[in-house]
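# predicted model and sequence below, questions to follow.
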Amino acid sequence: MRIVLVGFTCMVTFFALNSDASIYKMVENAYKVTLVGAFVPLVCGLYWKRATNLGGTLAVIFGLTVWIGMELFQPDGLMPPQLAGLIASFTGMIVGSLAVKGFGPQAAH
């Protein structure tokens, strides 16, 4: 874990020193990643009893994929990329959590 922390710190420091973006823009971009990748699994894990590990994993994958795809390939889209990523993240959580319904321990009864 310490190796990951040191490696991540080095990468962030390198990015900050070689970027021409303002600190405001860098913080804004950091919160976009958190919004599309971590917000939905956290909220659903806390408040939705049917949330599962598969739902959380799909939420992260769907949210990040849609957000990065829209950032790269549709800069002037109809909706902000982070909003599309958030919607995709909720979709992944719902699909992944409800998909395992028939495969759990209750299905054997």
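Received it, and whenever you're ready, just let me know what you need.
# when you work out contacts or count neighbours from here on, use the C-alpha atoms and nothing else.
Fine.
# what segments of this structure are helices?
Secondary structure of the chain (DSSP state H): helices at 2-18, 23-34, 40-47, 53-73, 81-99.
# would you mark the buried spots in the second one?
Which is helix 23-34. For helix 23-34, burial by neighbour count (16 or more other CA atoms under 10 Å) applies to 32-33.
# please apply the same query to the fourth one.
Buried positions in helix 53-73, judged by neighbour count with 16+ other CA under 10 Å: 54-68, 70.
# and that helix, what other elements does it pack with?
Applying 3 or more CA pairs under 8 Å, 6 or more residues apart in numbering; DSSP states H and E, we find helix 53-73 packed against helix 40-47, helix 81-99.
# now do the longest one against helix 40-47, angle only.
Read it as helix 81-99. Interaxial angle of helix 81-99 relative to helix 40-47 (axes from the mean of the first three to the mean of the last three CA atoms, to 10 degrees): 50 degrees.
# then this one, side by side with the first:
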Amino acid sequence: MARLATTSDAFNAVAEPQRRQILDLLAQGERSVNEIAALLELKQPQVSKHLRVLREVGLVAMREAGQQRLYRLQGEGLKPIHDWVKPFEHLWRERFDRLADYLKELQTQEKEK
């Protein structure tokens, strides 16, 4: 089966770890390409390519401020990922609740010894 282009959707775009790191930085606020490159210790052209992919799938927006281009997270672009993950939330909450109950039971048994 042929692999989809990274610009086809948000899932493919965030499959790349460096793009997820860029999204993490942009979740903290607007940043320039050079700032992102410095913080992630990447070369500017590499960051620019990642930002282009993120823009094409709607995860990042860009605005010009003088000669600088500033990038920010587009939260709406993450909605397909959120919608896909949402049904699993109940499953994990249930498992963590059961784990918490089991740990309490172990603590109670330990105190009784």
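It's in. Worth saying up front: this structure is predicted, and the values here are computed from it rather than measured.
# what's the TM between chain one and chain two?
The TM-score (TM-score structural alignment, normalised by the length of structure 1) is 0.26; 39 aligned residues with a CA RMSD of 3.4 Å.
# picking that back up, closest one of the buried residues of helix 53-73 of structure 1 to L42 of structure 1?
The shortest approach to L42 of structure 1 among the buried residues of helix 53-73 of structure 1 belongs to G56, at 8.4 Å (CA to CA).
# not counting sequence-adjacent ones, nearest residue to that closest one?
P41 (4.9 Å; CA to CA, 6 or more residues apart in numbering).
# which strands and helices lie in contact with the longest helix along structure 2?
Criterion DSSP H: the longest helix present in structure 2 is helix 79-112. With contacts taken as 3+ CA pairs under 8 Å, 6+ apart, helix 79-112 of structure 2 sits against helix 10-13.
# how about the helix it packs on: buried residues?
Buried, per 16+ other CA under 10 Å, within helix 10-13 of structure 2: 10, 12-13.
# possible to save these as a markdown table with distance to F96 of structure 2?
What follows is the buried residues of helix 10-13 of structure 2, written out as a markdown table (distance: CA to CA, whole Å):
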| residue | distance to F96 of structure 2 |
| --- | --- |
| A10 | 28 |
| N12 | 29 |
| A13 | 30 |
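# list just the nearest of those residues to K79 of structure 2.
A10 (9.0 Å).
# you'd agree the closest one is up against D83?
No. Here A10 of structure 2 lies out of contact with D83, judged by CA atoms under 8 Å, at a distance of 11.9 Å.
# I'd like the distance between E56 of structure 2 and P87 of structure 2.
27 Å (CA to CA, to the nearest Å).
# these two: which has the busier surroundings?
Shown here are E56 of structure 2 and P87; by other CA atoms under 10 Å, E56 has more neighbours (17 against 10).
# and that one, how far from K49 of structure 2?
11 Å.
# do the same with K79 of structure 2
Counting by CA to CA, the gap from K79 of structure 2 to K49 of structure 2 is 23 Å.
# please apply the same query to K104 of structure 2.
For K104 of structure 2 relative to K49 of structure 2 (CA to CA), the value is 50 Å.
# same question for Q21 of structure 2.
On the measure of CA to CA, Q21 of structure 2 and K49 of structure 2 end up 14 Å apart.
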